[in-house]
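Q: missing the sequence, but the structure's below:
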């Protein structure tokens, strides 16, 4: 039985938000709920609090598109710090002392070995060959225990924070490109995961460092760009590259620049910033919490949103249908279209100054129309509705 049409009581669409550092993806969803005064909001793919960049947020009927967008390929830019490890594989974790995993393989596939001083002898050529040989194409990846993956209904990071053993299985992912953009060698203070890279062993003049650091340690910072399949953890790539080189590694910076066809450079991207609030809780403890604040709200925020037609065109395959087809879909009937994957069916809108009988495709507004349903193949030459949307009264 086809899904029942959903009421069109609120506007629907997608927003691309440039997430700031220091807040969660859920914080951005809460900000959109407040900014649009609507409860039906979700996002397509979590970004860690440390990460910045493209977060696709859907509201209204467009939330039904998010499951399809989650599966899109993604592009990231990151900085990997080689020479140390953390519990979370990024700068938000705690430093781990000692050797890398017992099964780590030193050097690249052609036999280069890492010198006893760990980083001595590691060259950009060695790193690039290791990436090409072992971290490009289809690979098996074990996510970090501090991840959003659910184990028996609980998030892995919640279990890990409670001190419970978390064992995640390797998952197949595909790394389309993994490019080294820059390599910098130097030193950083021994106590901070995000300390600055300097060229001398002398302690940093940074007062935060000078108050606690007693030594400087050698590290290598790599700026990289990765295009990958859905489900890839860039933190795990940094960790695994460090393990393969025998020196350890973690991320100090992560920015998602693209989710499928949605890019952080798009003209309609919504920016946001972080505001901190300090208060005393019931236990008498002083607590500081961050919250995400959108730089646009209300009608201004809606002006940045993609319409439902523009949203489906960016999210998945589409097919233009007739008004009669739309009625049939909304009654759960099949329509005579030969498709091979989930597809959005919509009735295109024409510009007002064109006669309704004019077949000139240039008269069709690519961002307007009536999205009737998401359909899938029923049999050859027939499509059935999977998700049905109520008619848009504005069309």
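A: Great, that's in hand. Every value quoted in this text rests on a predicted model; they were computed, and no experiment measured them. Residues are numbered from 1 along each chain as shown.
Q: drop to CA atoms for contacts and neighbour counts, all remaining ones
A: Fine.
Q: what's the spacing between the closest residue to residue 59 other than its chain neighbours and residue 23?
A: Spatially, and ignoring its direct neighbours in sequence, residue 59 is nearest to residue 41 (4.4 Å; Cα to Cα, 6 or more residues apart in numbering). Computed as Cα to Cα, to the nearest Å, the residue 41 to residue 23 distance reads 17 Å.
Q: can you check residue 318 too?
A: Counting by Cα to Cα, the gap from residue 318 to residue 23 is 34 Å.
Q: more crowded one of the two?
A: residue 23 (23 against 19; other Cα atoms under 10 Å).
Q: Make sure I have this right: the more buried one is in a strand.
A: No: under DSSP: H, G, I helix; E, B strand; the rest coil, residue 23 falls outside any strand and is assigned coil.
Q: Tell me how far the closest residue to it other than its chain neighbours lies from residue 384.
A: Nearest residue to residue 23 in three dimensions, chain neighbours excluded: residue 49, at 4.9 Å (Cα to Cα, 6+ apart). From residue 49 over to residue 384 the distance is 40 Å, taken as Cα to Cα.
Q: Looking at these two, which is more packed in?
A: residue 384 (22 against 17).
Q: Just the strands from the stretch 151-300 of the chain, written as ranges.
A: Using DSSP state E, counting those that start in this stretch, the strands of the stretch 151-300 of the chain run over 154-155, 171-189, 216-228, 249-259, 262-263, 270-280, 286-294.
Q: what's the neighbour count on residue 158?
A: 16.
Q: ah, wrong one, I meant residue 160
A: Neighbour number of residue 160 under other Cα under 10 Å is 16.
Q: Skipping its backbone neighbours, what lies nearest residue 77 in space?
A: For residue 77, ignoring the flanking residues on the chain, the nearest one in space by Cα to Cα, 6+ apart is residue 225 at 4.5 Å.
Q: sorry, back to before: wait, which of the strands of the stretch 151-300 of the chain is closest to residue 312?
A: strand 262-263 (11.8 Å; Cα to Cα).
Q: Next, the residues that contact the closest one from outside, please.
A: 16, 54, 56, 257, 314 (Cα atoms under 8 Å, 6 or more residues apart in numbering).
Q: which one of these has the most neighbours?
A: residue 54 (31 neighbours).
Q: roughly how far out does the helix or strand that that residue is a member of sit from the chain middle?
A: Using DSSP states H and E, residue 54 falls within strand 52-59. Relative to its parent chain, strand 52-59 has a centroid offset of 8 Å by Cα atoms, centre = their mean, to the nearest Å.
Q: try this one next to it:
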């Protein structure tokens, strides 16, 4: 009987100019398996945390995509682009003197409007589907893309350095902690619109996806060096589940029921990782509303 390949997560620090698919392809080669996926795409321009699942852990990815994320970014005011970032073509520039006239207080106040539960129109070149096609594909074809505003939550937005206040070359460094589905490029666009000068993103670095941060991340080069040295940087699936979700250790009877994918009497608050007596990760369970039971969302054992 062939021994099962290890399952777990690889926390990658993606470099610039590399697509998320490029990262997945590289991890496939390193792990020796096709069963690799990622949670939450990063644009080629963006860097930072990309969570990659290997083998059974790919089934965790859909649940991890719903977790909170954190970013560091740089916003350039005075120029709007069709992609809302530096890779897009310029569609508007500020009137002469408009950027120079902005005060620090005005800029900080504009960014403050983006904090809390807001309605955000996704960027036109997003991966959102419109009539079965990705918005970015429609935009490339020259089609007019109309995306509806969606509720997102900006838990925290801190404006750090402001460079060029009083000049025509003004940039703001921001740190954002937000819900899944938030577009940082859209924040740049909307703040630029509020200030009446336009804006776009010139740098984006994801610093965290749920509990996984840059402190745990490795570059593709570091992953290759680790493998060459006989070391694994794979976070085992059990440890990954305990880090990302509330956890519960089952008794013998509960374990038996879970292994058969049955509902069990278990008081849980939201999605919970459940573990066998020996510490093996078995499944994700959620409460059944109005009952003292919990039901399986995903079972990871046969």
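A: Great, that's in hand. Predicted model only: the values in this text are computed from it and were never measured.
Q: what distance separates the start and the end of stretch 162-180 of the second structure?
A: First residue to last in stretch 162-180 of the second structure (Cα to Cα) measures 27 Å.
Q: Of all the residues in that stretch, which ones are buried?
A: Within stretch 162-180 of the second structure, the residues that count as buried by 16 or more other Cα atoms under 10 Å are 162, 165, 168, 170-180.
Q: cool, and stretch 171-184 of the first structure?
A: 173, 174, 175, 176, 177, 178, 179, 180, 183.
Q: what two of these are the furthest from one another?
A: Farthest pair in those, by Cα to Cα: 173 and 183, 25.5 Å.
Q: Now do the helices for the stretch 201-302 of the second structure: every range, in order, please.
A: 220-228, 237-244, 252-259 (DSSP state H, counting those that start in this stretch).
Q: for the strands of the stretch 151-300 of the first structure, which one sits closest to residue 347 of the first structure?
A: Nearest to residue 347 of the first structure, of the strands of the stretch 151-300 of the first structure and by Cα to Cα, is strand 262-263 at 23.1 Å.
Q: Quick check: the closest one compared with the second structure, mean distance?
A: Superposed on the second structure, strand 262-263 of the first structure shows a mean distance of 0.5 Å to its aligned residues (mean Cα distance after the TM-score superposition for the first structure).
Q: Look at residue 138 of the second structure and say how many residues are nearby.
A: 16.
Q: Enumerate every residue touching the residue positioned nearest the centre of the second structure.
A: Note on the second structure: the residue nearest the mean C-alpha position is residue 40, at 4.3 Å, using Cα atoms, centre = their mean. Shown in contact with residue 40 of the second structure (Cα under 8 Å, 6+ apart): 50, 51, 65.
Q: Try it again at 10 Å.
A: Taking Cα atoms under 10 Å, 6 or more residues apart in numbering, we find residue 40 of the second structure in contact with 20, 49-52, 61-62, 64-66, 69, 180-181, 209.
Q: next one: residue 384 of the first structure
A: 2, 329, 332-337, 339, 342, 373-378.
Q: ok, back up a step: could you tell me how far the residue in the second structure that the residue nearest to residue 59 of the first structure lines up against is located from residue 25 of the second structure?
A: In the second structure, the residue paired with residue 41 of the first structure is residue 36, using TM-score structural alignment. As for residue 36 of the second structure, its distance to residue 25 of the second structure is 8 Å (criterion: Cα to Cα).
Q: Repeat that for residue 154 of the second structure.
A: When residue 154 of the second structure is compared with residue 25 of the second structure (using Cα to Cα), they lie 32 Å apart.
Q: cool, residue 147 of the second structure as well?
A: 31 Å.
Q: among the contacts of residue 40 of the second structure, who's most crowded?
A: residue 49 (31 neighbours).
Q: so what corresponds to it in the first structure?
A: Looks like residue 49 of the second structure aligns to residue 54 there (TM-score structural alignment).
Q: can you check residue 19 of the second structure too?
A: Structural correspondence for residue 19 of the second structure with respect to the first structure (TM-score structural alignment): residue 24.
Q: Its match is in contact with residue 43, isn't it?
A: No: counting by Cα atoms under 10 Å, residue 24 of the first structure does not reach residue 43; the two are 11.2 Å apart.
Q: higher neighbour count, those two?
A: residue 43 (24 against 21).
Q: Next, residue 78 of the first structure: secondary structure please.
A: Strictly by three-state DSSP, residue 78 of the first structure counts as strand.
Q: coming back round to it: what sits against the match of residue 49 of the second structure?
A: Contacts of residue 54 of the first structure by Cα under 10 Å, 6+ apart are 15-20, 44-45, 47, 74-76, 255-259, 262-266, 269-271.
Q: and the gap between residue 224 of the first structure and residue 73 of the first structure?
A: Taking Cα to Cα, one finds residue 224 of the first structure at 17 Å from residue 73 of the first structure.
Q: Over to residue 182 of the first structure?
A: In this view, residue 182 of the first structure and residue 73 of the first structure are 24 Å apart by Cα to Cα.
Q: same check, this time on residue 280 of the first structure
A: 43 Å.
Q: Between those two, tell me which one has more neighbours.
A: Using other Cα under 10 Å as the criterion, residue 280 of the first structure and residue 73 rank with residue 73 on top: 19 against 10.
Q: wait, what's in contact with the equivalent of the more buried one over in the second structure?
A: Per TM-score structural alignment, the equivalent position to residue 73 of the first structure in the second structure is residue 68. If a contact means Cα under 10 Å, 6+ apart, then residue 68 of the second structure has 153-155, 177-182, 208-211 as its contacts.
Q: Which residue of the second structure sits opposite residue 182 of the first structure in the alignment?
A: By TM-score structural alignment, residue 182 of the first structure lines up with residue 161.
Q: what's the nearest residue to its match if we skip its chain neighbours?
A: residue 173 (5.2 Å).
Q: when you align them, which residue in the first structure goes with that neighbour?
A: Alignment note (TM-score structural alignment): residue 173 of the second structure maps to residue 223 of the first structure.
Q: how far away is that match from residue 235 of the first structure?
A: 13 Å.
Q: Quick check: neighbours shared by these two?
A: With Cα under 10 Å, 6+ apart as the test, residue 223 of the first structure and residue 235 both reach 78, 80, 251, 252, 253, 254.
Q: Around the residue mapped onto the fifth one from the second structure, count how many other residues there are.
A: Residue 253 of the first structure maps onto residue 203 of the second structure when the alignment is built from TM-score structural alignment. Counted with other Cα under 10 Å, residues neighbouring residue 203 of the second structure total 18.
Q: Thank you kindly, that will do.
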